[in-house]
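In: Following is a predicted model, sequence given first.
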Amino acid sequence: MTTFVDRVELQVAAGNGGHGCASVHREKFKPLGGPDGGNGGRGGDVILVVDQDVTTLLDYHHHPHRKATNGQPGAGDNREGKNGKDLVLPVPDGTVVLDKNGEVLADLVGQGTQFVAGQGGRGGLGNAALASARRKAPGFALLGEPGEGRDIVLELKTVADVALVGYPSAGKSSLISVLSAAKPKIADYPFTTLVPNLGVVTAGSTVYTIADVPGLIPGASQGRGLGLEFLRHVERCEVLVHVLDTATLESDRDPVSDLDVIEEELAQYGGLGDRPRVVVLNKVDIPDGKDLADMIRPDLEERGYRVFEVSAVARQGLKELSYALADIVATARAAKPAQEATRIVIRPKAVDDAGFTVTKEADGLFRVRGEKPERWVRQTDFSNDEAVGYLADRLNRLGVEDALLKAGARAMDGVAIGSDEDAVVFDWEPSMSAGAEMLGRRGEDHRFEAPRPAAQRRRDRDAERDEAQGEYDGFSPF
């Protein structure tokens, strides 16, 4: 059983941010020293990193669920929570990252190339960070945001300069073993090669990589045999080398028809028509193989192919082949445009961009979408009235109240903030502008005020008693 895996489905989840802390500083002779709740720590990211020592996705096949650590909550005495540790996942060079719909998210080529597959959640602010001149003692803190989670697909596409293609048992593995130091499995039965093998070839001043990929049969472009598992690994190659068996024992096959079948499968797969081709007639050390090679070589050259007669066993014609491939690879590399310096594109927001949208849906529900409103909702502790009032004030300052009025919202209409999966739905009251008054003097604690004279304290107690008695009797004296 092979241990090579080149396509996996992976579920990643970044760490959640730690919650902020609501705390009041206390010490001897100073029991109420002000808010000192620390911020929560950031959740860890999930990062894919190219590692040259990794050649397969097997580990993710056996363990497809990966999660980074969460950030720690804040604590009193202005102690911030510890950040979650990033989860770094090494992947082979040439890994393509796709979403569940097949859209390419990243193409990871080159040692150290990174892609953040899951963004860690922000830590919530503690009440010390929320304090201001008007909000001296917040009795609440913000919650940490949940980490980003998603399902992704990892596909490995071998990074090589030259790809050896051909029928099973055409001698591709033997050829790469004598051209390079690669040691693939070699046997006298079809589909001996079940995994791509990479070798490094040095020809003069040119060093290039050569790949021996699993054999191809008719119908491979539709998944027959090793099918797409083979074709995926030739996409990045600069040169395609057709390895033809001139000593095949199958009566219904010949090198020219094998070439036509392989070209048809490459055409069906698509995207490989511009790659230069080279034909290698292998096993010419056998008398019948040499005779067949001499017979078909003029026909292949007439089609425009460069033809080389070689024998991997007898090591004939290998030097000429390796130097010819080196010339083609060098030409292809020189033809590539020089990599431009990274250009930073700055797209400022439009003057009239409010940062959110309000739409009325078919069922009459008004939906608010935007980065800030949705983030604020995730950070709000709805069990704390003061935190809910703080959210109301933030939304009002952003302009959500006015936007709902312009959209035609009326009292007690349903309003949802966020997407269907995690939306917060409530019956709207057009009174958010009075958020501070709705919940009293939010963020102000009378314990922090200067001491009042005894006479003033008595008057306040009497007023509070009269007010409570009036409410109990069903009326208010104020």
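Out: Okay, I see it. Residues are numbered from 1 along each chain as shown.
In: From now on I want contacts and neighbour counts done on CA atoms only, so please keep to that.
Out: OK.
In: Contacts only, for Asp254.
Out: When contacts are counted by CA atoms under 8 Å, 6 or more residues apart in numbering, Asp254 touches 245-246, 248.
In: For burial, what's the neighbour tally of Met412?
Out: 11 (other CA atoms under 10 Å).
In: is it true that it touches Phe366?
Out: No: assessed by CA atoms under 8 Å, Met412 is found out of contact with Phe366, at 11.2 Å.
In: okay but Leu108 is in contact with Asp51, surely?
Out: No: if you go by CA under 8 Å, Leu108 and Asp51 don't touch, sitting 10.1 Å apart.
In: more neighbours, the two?
Out: With other CA under 10 Å as the criterion, Leu108 and Asp51 differ in neighbour count, and Leu108 comes out ahead with 22 against 18.
In: where along the protein do the helices fall?
Out: Ranges of helices in the chain, per DSSP state H, are 58-62, 127-130, 172-179, 227-231, 255-269, 287-302, 318-335, 371-378, 385-398, 400-406, 435-438, 454-473.
In: Put this next to the previous one:
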Amino acid sequence: MTTFVDRVELHVAAGSGGHGCASVHREKFKPLGGPDGGNGGRGGDVILVVDQAVTTLLDYHHSPHRKATSGRPGEGGNRSGKDGQDLILPVPDGTVVQDKDGNVLADLVGQGTTYVAAEGGRGGLGNAALSSARRKAPGFALLGVPGGLQDIVLELKTVADVALVGYPSAGKSSLISVLSAAKPKIADYPFTTLVPNLGVVTAGSTVYTIADVPGLIPGASQGKGLGLEFLRHVERCEVLVHVLDTATLESDRDPVSDLDIIEQELSQYGGLGNRPRLVVLNKIDVPDGKDLAEMVRPDLEARGYQVFAISAVAHTGLKELSFALADLVAKSRAAKPAEEATRIVIRPKAVDDAGFTVAKEEDGLYRVRGEKPERWVRQTDFSNDEAVGYLADRLSRLGVETSLMKAGARSGDGVAIGPEENAVVFDWEPTVMAGAEMLGRRGEDHRFEPPRPAEQRRRDKQAERDEADEAFDDFKPF
């Protein structure tokens, strides 16, 4: 059974916002008590939080679909709906969040670090919040916005100071077990270590963590064996330790050739060339192993490596190795810039961004794309004429109508707002007053104004149409 997972694809869905309520206060002798519809509650977010107690992504491997709760709709009497509950997903320290294209969204390091993977939808405004001096009794409310959906990839990169690398059965797990309190599974056959093991080592005043990375073999950087799957755990380590087997039973291997092969794999993986190295010749408790260690040590030192001959079984040479690693870790920490390890990628909008774009497609359709227009469309109840008129007002104030004119749109042309798979398409009629007939002009409610004679209403409407026609005729698109 799988016990360690360090890469998963996660499908997260935030909660949707609750719908606003359209309600009128009703009281004896007060037939028009005013709007009292409450707002809908916001949907819950999906939030990733670093938890030191979590060491694997196994839970998300078995359950890759996660969804937060939605907000409740508003009610009459100015009662707002309850907000949806945020969904907190604990992840291991060192988790990298990417989109499906491999772009890094966040690099989560440090206990309690958070990242909002999907934002909850806004709650719709009730008619009480939509009322104004001109719109005293709105007969509509805004719908809640659907929650965000995102497919993300979580990739765990172990956070450690020292990484032990080498062939399978070179003694890495044995070494980490005697240097720290870690208790990895150890046996005398290759690929005993199937997961990275972490241990904490104290040497004098320096405390550092050491990671045992599963064994590498030739071709590991191209996916052979287990190497490529776990090479990512070496990336965060500040010091690399080559653990070389001086008592191998394979006739075609020796410590120097093993070192060259592992260095070649690390070079092909990339990004590790500047890490300080240290060489450990293990298993000198075996007579032939001690002789071989003495033979190859001058060659390795001539290459510039600091070499330690040890025996993890007999506990020989461990104290000197531990303090040497502590010295390298301390120097590496002192050389690092004082900055936060956590990295969250933010891509701000351009300062001249109008918030939407208008493009004419090959079939003559004009498509409007933008966060605000698309959200406003989703919030509109198209069965309510007054709500449709309110949407038209908002789009006009944003400048969508002007941009359509500049793009060459004419009365009756098709306009789509939103992506192809979920767009609202309509025939454009510039500057036409929308809304229910009983409401007169948008934003006004004749129930709160003195009645106008029928002839006067007819003349006012005709004047509005004439002004609209003149404005359209005078406009010269680019």
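Out: Nice, I can see it. On a predicted model such as this, the values are computed, not experimentally measured, just so you know.
In: tell me, what's touching Leu108 and Asp51 of the first structure both at once?
Out: What both Leu108 of the first structure and Asp51 touch, as defined by CA under 8 Å, 6+ apart, is the set Asp93.
In: Quick check: chain neighbours aside, which residue is closest to the aligned residue in the first structure for Thr3 of the second structure?
Out: Under the alignment (TM-score structural alignment), Thr3 of the second structure pairs with Thr3 of the first structure. Nearest residue to Thr3 of the first structure, sequence neighbours excluded (CA to CA, 6 or more residues apart in numbering): Leu58, at 6.7 Å.
In: just to revisit the earlier point, any chance of the helices of the first structure in a markdown table with mean neighbour count and distance to Lys185 of the first structure as columns?
Out: Formatted as a markdown table, those follow (neighbours: other CA atoms under 10 Å; distance: least, CA to CA, whole Å):
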| stretch | mean neighbour count | distance to Lys185 of the first structure |
| --- | --- | --- |
| helix 58-62 | 15 | 19 |
| helix 127-130 | 24 | 64 |
| helix 172-179 | 22 | 7 |
| helix 227-231 | 21 | 17 |
| helix 255-269 | 17 | 23 |
| helix 287-302 | 15 | 23 |
| helix 318-335 | 16 | 20 |
| helix 371-378 | 17 | 54 |
| helix 385-398 | 19 | 65 |
| helix 400-406 | 17 | 67 |
| helix 435-438 | 16 | 74 |
| helix 454-473 | 12 | 90 |
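In: would you turn those helices into TSV with distance to Leu32 of the first structure?
Out: Conversion of the helices of the first structure to TSV gives the following (distance: least, CA to CA, whole Å):
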stretch	distance to Leu32 of the first structure
helix 58-62	53
helix 127-130	13
helix 172-179	78
helix 227-231	68
helix 255-269	73
helix 287-302	92
helix 318-335	71
helix 371-378	29
helix 385-398	19
helix 400-406	36
helix 435-438	23
helix 454-473	20
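In: what residues does stretch 284-304 of the first structure touch?
Out: Stretch 284-304 of the first structure has contacts (CA under 8 Å, 6+ apart) with 246-247, 256, 281-283, 306-307, 309-311, 313-314, 316.
In: what about the match of Thr3 of the second structure, how many residues close to it?
Out: 10.
In: which residues of the stretch 351-478 of the second structure fall in strands?
Out: Here the stretch 351-478 of the second structure has its strands, by DSSP state E, counting those that start in this stretch, at 357-360, 366-369, 414-417, 424-427.
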